[in-house]
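[1] coords below, sequence missing:
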């Protein structure tokens, strides 16, 4: 049994849940809810960065971050399940990088709200991150062809990024992006582990 340290609100943790489902290994993972900002949380001794998600393998060694974990899960499933081979590999990895970047920028906006109040809050910094998100969404819309075909790590990251924007930012991306909305709806219908891993507060 592998142990996944994650949280119900982490979009990166959701990536692992979705990927595990697509690889057919969900039943080999037990999830422990972790709070990295808690100094007593064991995640700090398991992952030197103290970040989620972190996966502990059978031998006690830990893997992080989400692209590495997904690559490992794919290998456990025999390879080529969610990490394409050949000329499809790098387009998939690029798409994953865009989805991860949207999530990173979104989380930085949340952190700015949570930890910097009043004069300490930087509107310029928050706007800088929001612009990254907007550009990322536009990229996804303009590259819908890359979102077609069998689900892979790029699709997983894109879906989890859009899902996090729905969860934390009231789905502000939806107006003006009907084709991307349709894609996300189709992905949710086709991938049970995405539906089952929906965010909860």
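    Ah, there it is. Since we're looking at a predicted model, the values are computed, not measured.

[2] When you work out contacts or count neighbours from here on, use the C-alpha atoms and nothing else.
    OK.

[3] Surely residue 200 touches residue 10?
    No: counting by Cα atoms under 8 Å, residue 200 stays clear of residue 10, with 9.6 Å between them.

[4] Neighbour count for those two, which is higher?
    residue 10 (17 against 9; other Cα atoms under 10 Å).

[5] For the helix or strand hosting residue 187, buried residues please.
    Secondary structure from DSSP states H and E places residue 187 in helix 178-190. Judged by neighbour count using 16 or more other Cα atoms under 10 Å, the buried positions of helix 178-190 are 180-181, 183-184, 187-188.

[6] which stretches of this structure form helices?
    For the chain, the helices defined by DSSP state H occupy 11-23, 43-46, 66-76, 89-115, 123-142, 153-169, 178-190, 192-196.

[7] Next, format the ones you listed as TSV and append distance to residue 3.
    As requested, the helices of the chain are exported to TSV (distance: least, Cα to Cα, whole Å):
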stretch	distance to residue 3
helix 11-23	12
helix 43-46	11
helix 66-76	12
helix 89-115	22
helix 123-142	31
helix 153-169	21
helix 178-190	25
helix 192-196	18
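
[8] got another, please set it beside the one above:
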């Protein structure tokens, strides 16, 4: 299998972290691929018409995207208990994955607005609206972490989202007023899978 990846992408990090947790890294070739919301992505678009990473190229020519689909596919290949539980716990894990991914969606839109859009065209109300979503997601995470399972796809997604805030938005100081989340993240980010996939670039 071949994973099209960006070292700064939190969604690609989620896939790689799951692959580490499931003992699959030896079965995946990682290929760095350039993408941009305003430009062409010639390494990616032939495989994913949306021009986004991650995309997983299977040996039979099938291509999987986005990160949620890839994570569930890879989870089924690993040995032992997976990160996608069954029964009622599944819906809780998937909802927490959606919370982490939604936080990332708002963070990426904020970054695009602040970094890529020409300064004269930036929209303060848009920026404020996305930051409000980030704040609301962080407050929900603070309420959830005391009862969160030690490891599932929801925990991985939330950890990758918090790691992205550290990487791109240190000024948000998301730990302030959220001691449960700060303590949980400090412990979870020490996992080998998280240390091996820390964002860069």
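    Nice, I can see it. Remember, predicted model here, so these are calculated numbers, not experimental data.

[9] Out of the helices of structure 1, which is closest to residue 59 of structure 1?
    helix 43-46 (13.0 Å; Cα to Cα).

[10] what's the mean gap between that closest one and the aligned bit of structure 2?
    Helix 43-46 of structure 1 differs from its equivalent in structure 2 by a mean of 0.5 Å after superposition (mean Cα distance after the TM-score superposition for structure 1).

[11] other SSEs contacting that helix?
    The contact analysis (3 or more Cα pairs under 8 Å, 6 or more residues apart in numbering; DSSP states H and E) places helix 43-46 of structure 1 against no helix or strand.

[12] rerun that using 10 Å as the cut-off
    Helix 43-46 of structure 1 sits against strand 2-6, strand 54-56, with contacts defined as 3 or more Cα pairs under 10 Å, 6 or more residues apart in numbering; DSSP states H and E.

[13] Export the buried residues of helix 178-190 of structure 1 to JSON lines and append columns for distance to residue 82 of structure 1.
    Converted to JSON lines, the buried residues of helix 178-190 of structure 1 look like this (distance: Cα to Cα, whole Å):
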{"residue": "180", "distance to residue 82 of structure 1": "21"}
{"residue": "181", "distance to residue 82 of structure 1": "22"}
{"residue": "183", "distance to residue 82 of structure 1": "18"}
{"residue": "184", "distance to residue 82 of structure 1": "17"}
{"residue": "187", "distance to residue 82 of structure 1": "14"}
{"residue": "188", "distance to residue 82 of structure 1": "16"}
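
[14] Tally up the residues packed near the residue nearest to residue 14 of structure 1 when sequence neighbours are not counted, please.
    Among residues not flanking residue 14 of structure 1 along the chain, residue 197 sits closest, at 6.1 Å (Cα to Cα, 6 or more residues apart in numbering). Residue 197 of structure 1 has 19 neighbouring residues, counting by other Cα under 10 Å.

[15] one step back: just name the most buried of the helices of structure 1.
    helix 11-23 (a mean of 25; mean count of other Cα atoms under 10 Å).

[16] and that helix, which stretch of structure 2?
    Mapping helix 11-23 of structure 1 onto structure 2 (TM-score structural alignment) gives residues 10-22.

[17] which residue lies farthest from the center of structure 2?
    residue 120 (30.4 Å; Cα atoms, centre = their mean).

[18] That one maps to what in structure 1?
    So, by TM-score structural alignment, residue 120 of structure 2 is matched to residue 119.

[19] Who are the contact partners of its match?
    Going by Cα atoms under 10 Å, 6 or more residues apart in numbering, residue 119 of structure 1 touches no other residue.

[20] do you know how far it is from residue 112 of structure 1?
    Using Cα to Cα, to the nearest Å, residue 119 of structure 1 is found at 12 Å from residue 112 of structure 1.
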